[in-house]
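[1] test case, fold it:
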Amino acid sequence: MKATNMRTLTISLTPHQASMLENAVESGGYASNSEIVRDALRLWEQREEVRQMELARLKKAYDEGMASGEGRSVTADTLLAELKAEARKRG
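    Below is the predicted model of the structure:
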């Protein structure tokens, strides 16, 4: 990334977080604190993307369930018997 594309922000860290950053730079794992923060943000972006995909999957499953028709009341014993019968059919 070009330096002209960078934006400077001020962030607050706990002493432990600041120490972790310093140690990572001093040990050579990262070139700078900024590099660590950018790496952490990339991981956060990936996690958020996965979270959005999971929410979309759950919404789709919910919508499909709602569109599948009226539900029914069933006791735990009846449900268990039905599941066992289904498992026997599959082998």
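
[2] from now on I want contacts and neighbour counts done on CA atoms only, so please keep to that.
    Fine.

[3] select the longest helix from this structure.
    Under DSSP state H, the helix in the chain containing the largest number of residues is helix 33-67.

[4] quick one: buried residues of it?
    Residues of helix 33-67 classed as buried by neighbour count (16 or more other CA atoms under 10 Å): 33, 36.

[5] for the comparison step, fold the sequence that follows:
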Amino acid sequence: MTITLSPDLVALIEEKIASGRFPSAEAVVREALIQLDAAEASLAEDDEAWLKQAYEEGIASGEPIEVDLDNLRDHVLNGAPLRRL
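    The predicted structure follows:
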């Protein structure tokens, strides 16, 4: 596989190697991909936790009511009371 990097990224990789933490460009890229994968997994967990919390809050909020989109928008943006259909 051949990858073309911008001069800024090449310089960053060279800095990481010069620091002594990484022995090669491959090691820098490997660690970056591991960190990226971990960050994406963490975001997925955060999204799942947020969705679960939103669901639980919705269930706890009481019986659903039907409203039209204009009324819902006015409620969210301006605090207008929700009107049942």
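
[6] let me see the TM-score of these two.
    Overlay of the two chains. TM-score (TM-score structural alignment, normalised by the length of the second structure): 0.64; 65 aligned residues with a CA RMSD of 2.1 Å.

[7] from the contact counts, what lies against the longest helix of the first structure?
    helix 15-26 (3 or more CA pairs under 8 Å, 6 or more residues apart in numbering; DSSP states H and E).

[8] what helices or strands is the helix it packs on leaning on?
    Counting contacts by 3+ CA pairs under 8 Å, 6+ apart, helix 15-26 of the first structure is packed against helix 33-67.

[9] so after the helix it packs on, what's the next helix or strand?
    helix 76-90 (DSSP states H and E).

[10] matching residues in the second structure for the longest helix of the first structure?
    On the basis of TM-score structural alignment, helix 33-67 of the first structure is assigned to residues 25-59 in the second structure.

[11] mean shift between that stretch and the first structure?
    Stretch 25-59 of the second structure, aligned to the first structure and superposed, deviates on average by 0.7 Å (mean CA distance after the TM-score superposition for the first structure).

[12] determine how far that stretch lies from the middle of the whole chain.
    7 Å (CA atoms, centre = their mean, to the nearest Å).

[13] ok, now stretch 23-36 of the second structure?
    Distance, centroid of stretch 23-36 of the second structure to centroid of chain: 22 Å (CA atoms, centre = their mean).

[14] and the contacts of that stretch?
    Stretch 23-36 of the second structure is touched from outside by 13-14, 16-17, 22, with contacts defined as CA atoms under 8 Å, 6 or more residues apart in numbering.

[15] those into a markdown table, with extra columns for neighbour count and distance to residue 46 of the second structure?
    As requested, the contacts of stretch 23-36 of the second structure are arranged in a markdown table below (neighbours: other CA atoms under 10 Å; distance: CA to CA, whole Å):
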| residue | neighbour count | distance to residue 46 of the second structure |
| --- | --- | --- |
| 13 | 19 | 30 |
| 14 | 15 | 33 |
| 16 | 17 | 30 |
| 17 | 16 | 33 |
| 22 | 17 | 31 |
